[in-house]
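# Take a look and give me a structure for this.
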Amino acid sequence: MKDISTILVTGATGNIGRALVEILQTTPSSLSTIAASPSGQSVAGAPGRPLNLLNTASTRAAMQGIERLFLLTPAHPEMEAMTANAVRAAQAAGVQHIVRVSGAGADPKSEIAIARLQGSCDQIVIDSGIAYTLLRPKNFMQNFTTFLRDMIRSGAVYSSQGEGRVPFIDARDIAAVAAQVLRDPQAHASQVYTLTGPQALTNAEALAVIAEHIGRPIQLVSISEEQAVEGMRQAGMPEPLVQAMSSLNRIIAAGWVAEVTDDVPRLLGRPATAWADFVAEHRHVWQ
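Below you'll find the model as predicted:
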C-alpha cells in the first residue's frame, strides 16, 4: 500500500489557502491535507489544526507528522519571525518540502522595502536545508473585491499608483500552481516562479471593466504618495507595513511591475484567468 503524504496548508481560510485546500481535496488518496489557521477550523472537508505562527509551541504542534508544507505568512510587521518559527518547526518535524508564497522581485538586498521583506523571508526558507519552491505572484485580482471593494461601491477609488500597469493574478491560479507543486514537489525543487495574469492593466483600465459590468461609473482619483501614506497611518496600519505598501505603490507607478510571465500557463497547461472573466464572475461584490 502506498504511503500517504500529509500536506499542511497555512492560511487555509484565506483567498489562496482555501482555494488550495479545495483543489487538494480532489487529489487521489496518496495525499492527505490538513488546514491550518488561527481558529483551527475544518476547510472544504479537510481537518483543521490551530496555528499561531508567532507562538513556538503552536507552530511545532501544527507541524507534527507533516511531510509537505504550504507556507503563507500574512502581511504583518513580524513576518520574518513568523517565517523563522515555521521553518524551525518544519525542521524539527522532518518536513521534506516547503512551498512558500512570496512576492515578485523579492530580494533580501533590495532597496525596495516590500521586496527586501519578502526576500529576507525567502532566504530563511532557502537556508533551512529543506527542499523548497518559491511562488512570487504580483498583485491579486482579489484586492478589488476586498481592500478596494467599498471605494468601488462608493464610485471613487483613490490611488497613488498613477498609470503604472500590473498583470493582476487570480489568487485561485496561485493556488492551482501550489497544488501542482505539492503533488510532485521533487519536480519543482529549488524553483522560483513569478506568477502573473495574462495582461498588465492600469487601475483606470481595470476599473473601467468593473464599471461596464455593474452599469455605473467609477472615478479614479489620483493622490500623492504622501497622502496614501497618511491614509494608511490613519487606518491604523503598523509602520513597517506602511513602508512596505508605500514602496509597492512607488514601484507600480514607476512601471516596474508591468512584466507578464508565462509561468502560470506553462505550469497549469491553460491560460491564467483573464481580468474580464474575473470581473464577470464577481460583479455582485460591487453592486
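# Every contact and neighbour count from this point should use C-alpha atoms.
Fine.
# now residue 143, nearest residue through space, not along the chain?
residue 149 (8.0 Å; C-alpha to C-alpha, 6 or more residues apart in numbering).
# Run a quick neighbour tally on that neighbour.
Around residue 149 there are 16 other residues, counting by other C-alpha atoms under 10 Å.
# Equivalent analysis for the one 10 residues further on, please.
Here the neighbour count serves as a burial measure; for residue 159 (other C-alpha under 10 Å) it reads 18.
# same deal with residue 5?
With other C-alpha under 10 Å as criterion, residue 5 counts 16.
# Verify the contact between it and residue 27 for me.
No: under the criterion of C-alpha atoms under 8 Å, residue 5 makes no contact with residue 27, lying 11.5 Å away.
# Please name the residues that touch residue 210.
In this structure, residue 210 makes contact with 279, 283, judged by C-alpha atoms under 8 Å, 6 or more residues apart in numbering.
# What distance do you get for it to residue 177?
In this structure, residue 210 and residue 177 are separated by 26 Å, where distance is defined by C-alpha to C-alpha, to the nearest Å.
# Residue 55 too?
With distances taken as C-alpha to C-alpha, residue 55 is found 29 Å from residue 177.
# With neighbour numbers in mind, choose between these two.
Taking residue 55 and residue 177 together and counting by other C-alpha under 10 Å, residue 177 has the greater number of neighbours (21 against 13).
# Hmm, that one is touching residue 266, no?
No: counting by C-alpha under 8 Å, residue 177 sits too far from residue 266 to count as a contact (9.9 Å).
# Let's see this one next, to set against the first:
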Amino acid sequence: MILVTGATSVIGQKLCQLLAENKKVFRAMCRKEDQLQKFRKQGVDAVLGKFEDPESLRSAMKGCTFLFLVSPPTENQLQCETNVIDVAKQEQISYIIKVSASDANLRSSVPWAKTHAHIDHHLRASGIAWTILKPTAFMQNFLTMTKPISKGFYPKLAVTGWWVISMRRI
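Below you'll find the predicted structure:
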C-alpha cells in the first residue's frame, strides 16, 4: 500500500486521483477532519496525520510499504520531513518518493532550497530506497499570475523571505 502525505496539496490530490482511477491501493494522509471526511466520501482510505507527530505518522504508515512525501513549505519543513523519514525507517517503509526542489543545495542562501537539500541528504542516508523528484515549476502556479502578466509584469521570487514575490517588467 502507498501512503500519500500532503494528499490535499495540488500534487497530492492529483496523485490520489490517478491512483484511484488506476485502482491502486493507497491511503491519503490529512491534517484536518473535514479533509478526512471528504476523502472517505470518495471511497478513499484516509487517516489523520501530522508531520510533527511521530505517533500519528506511525499510525498512518501501518500496512504501507511505499510513501509519497510532499509537505507544505513552512519554516519547520526540515523537521517535519525528517520526522517522516525517520518514522518510515522504523515502520519498514521500503520506498520513498519525495518531492524536492530543482535548486536544492546545502550552500544555498535560499531557505527552501537549503531545506530541501538537507532533507534529500537525510533521505539518501536513511537506507530506504528512494526517488527524489526535483521540479522546477508547476504550470498551474502561472494561473495566479495572469493579471500581472497581462499588464507586462512577470512575478519573480525574491530571496528575502520564505515566499516573497517581486515584480519585473517584461
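# got the residue ranges for the strands in the stretch 1-150 of the first structure?
5-9, 31-37, 48-50, 68-71, 97-101, 131-137 (DSSP state E, counting those that start in this stretch).
# Look up how far residue 133 of the second structure lies from the residue most central in space within the second structure.
Nearest to the centroid of the C-alpha atoms of the second structure, with distances taken as C-alpha atoms, centre = their mean, sits residue 70, at 1.2 Å. When distance is defined by C-alpha to C-alpha, residue 70 of the second structure is 10 Å away from residue 133 of the second structure.
# for residue 6 of the second structure, same thing?
Residue 6 of the second structure is 15 Å from residue 133 of the second structure, by C-alpha to C-alpha.
# and for residue 70 and residue 133 of the second structure, which residues touch both?
Between them, residue 70 of the second structure and residue 133 have 98, 99, 100 as joint contacts when contacts are counted by C-alpha under 8 Å, 6+ apart.
# need the contact list for the equivalent of the first one over in the first structure.
The one in question is residue 98 of the second structure. Using TM-score structural alignment to pair residues, one finds that residue 98 of the second structure aligns to residue 100 in the first structure. Residue 100 of the first structure makes contact with 70, 71, 72, 122, 132, 133, 134, 135, according to C-alpha under 8 Å, 6+ apart.
# do that again at 6 Å, thanks
Contacts for residue 100 of the first structure (C-alpha atoms under 6 Å, 6 or more residues apart in numbering) come out as 71, 134.
# That one and residue 280 of the first structure, how far apart?
30 Å.
# got it, and residue 67 of the first structure?
Relative to residue 280 of the first structure, residue 67 of the first structure is positioned 38 Å away (C-alpha to C-alpha).
# what do you get for residue 26 of the first structure?
Summarising the geometry, the distance separating residue 26 of the first structure from residue 280 of the first structure, computed by C-alpha to C-alpha, is 26 Å.
# And these two? Which one has more around it.
Summary of the neighbour comparison: residue 26 of the first structure and residue 280, criterion other C-alpha under 10 Å, with residue 280 having more neighbours (14 against 9).
# helix or strand for the nearest residue to that one once chain neighbours are set aside, which one?
Excluding its sequence neighbours, the residue lying closest to residue 280 of the first structure (C-alpha to C-alpha, 6+ apart) is residue 213, at 6.7 Å. Assigning secondary structure by DSSP states H and E places residue 213 of the first structure in helix 203-214.
# Need the contact partners of the next helix or strand after that helix.
Sequence-wise, the next helix or strand downstream of helix 203-214 of the first structure (DSSP H and E) is strand 219-222. Counting by C-alpha under 6 Å, 6+ apart, strand 219-222 of the first structure makes contact with 155, 156, 157, 158, 159, 160, all of which sit outside it.
# what's the mean distance for strand 219-222 of the first structure versus the second structure?
When the second structure is overlaid, strand 219-222 of the first structure sits 3.9 Å from its aligned residues on average, using mean C-alpha distance after the TM-score superposition for the first structure.
# Return the distance of that strand from the chain's centre.
Going by C-alpha atoms, centre = their mean, to the nearest Å, the spacing between the C-alpha centre of strand 219-222 of the first structure and its chain's C-alpha centre is 26 Å.
# any idea which helix or strand comes after that strand?
Next in sequence after strand 219-222 of the first structure, counting helices and strands by DSSP H and E, comes helix 225-234.
# Return the set of buried residues in that next one.
Of the residues in helix 225-234 of the first structure, those buried under the neighbour-count criterion (16 or more other C-alpha atoms under 10 Å) are 225, 228, 229, 232.
# Same question for stretch 76-93 of the first structure.
Of the residues in stretch 76-93 of the first structure, those buried by neighbour count under the rule 16+ other C-alpha under 10 Å are 77-91, 93.
# Alignment lookup: residue 10 of the second structure to the first structure.
Structural alignment (TM-score structural alignment) places residue 10 of the second structure against residue 15 in the first structure.
# excluding its backbone neighbours, what's nearest its match?
Spatial nearest neighbour of residue 15 of the first structure, chain neighbours left out: residue 171 (6.2 Å); criterion: C-alpha to C-alpha, 6+ apart.
# Around the one you found, count how many other residues there are.
Other residues near residue 171 of the first structure come to 27 when the count uses other C-alpha under 10 Å.
# Good, we can wrap up now.
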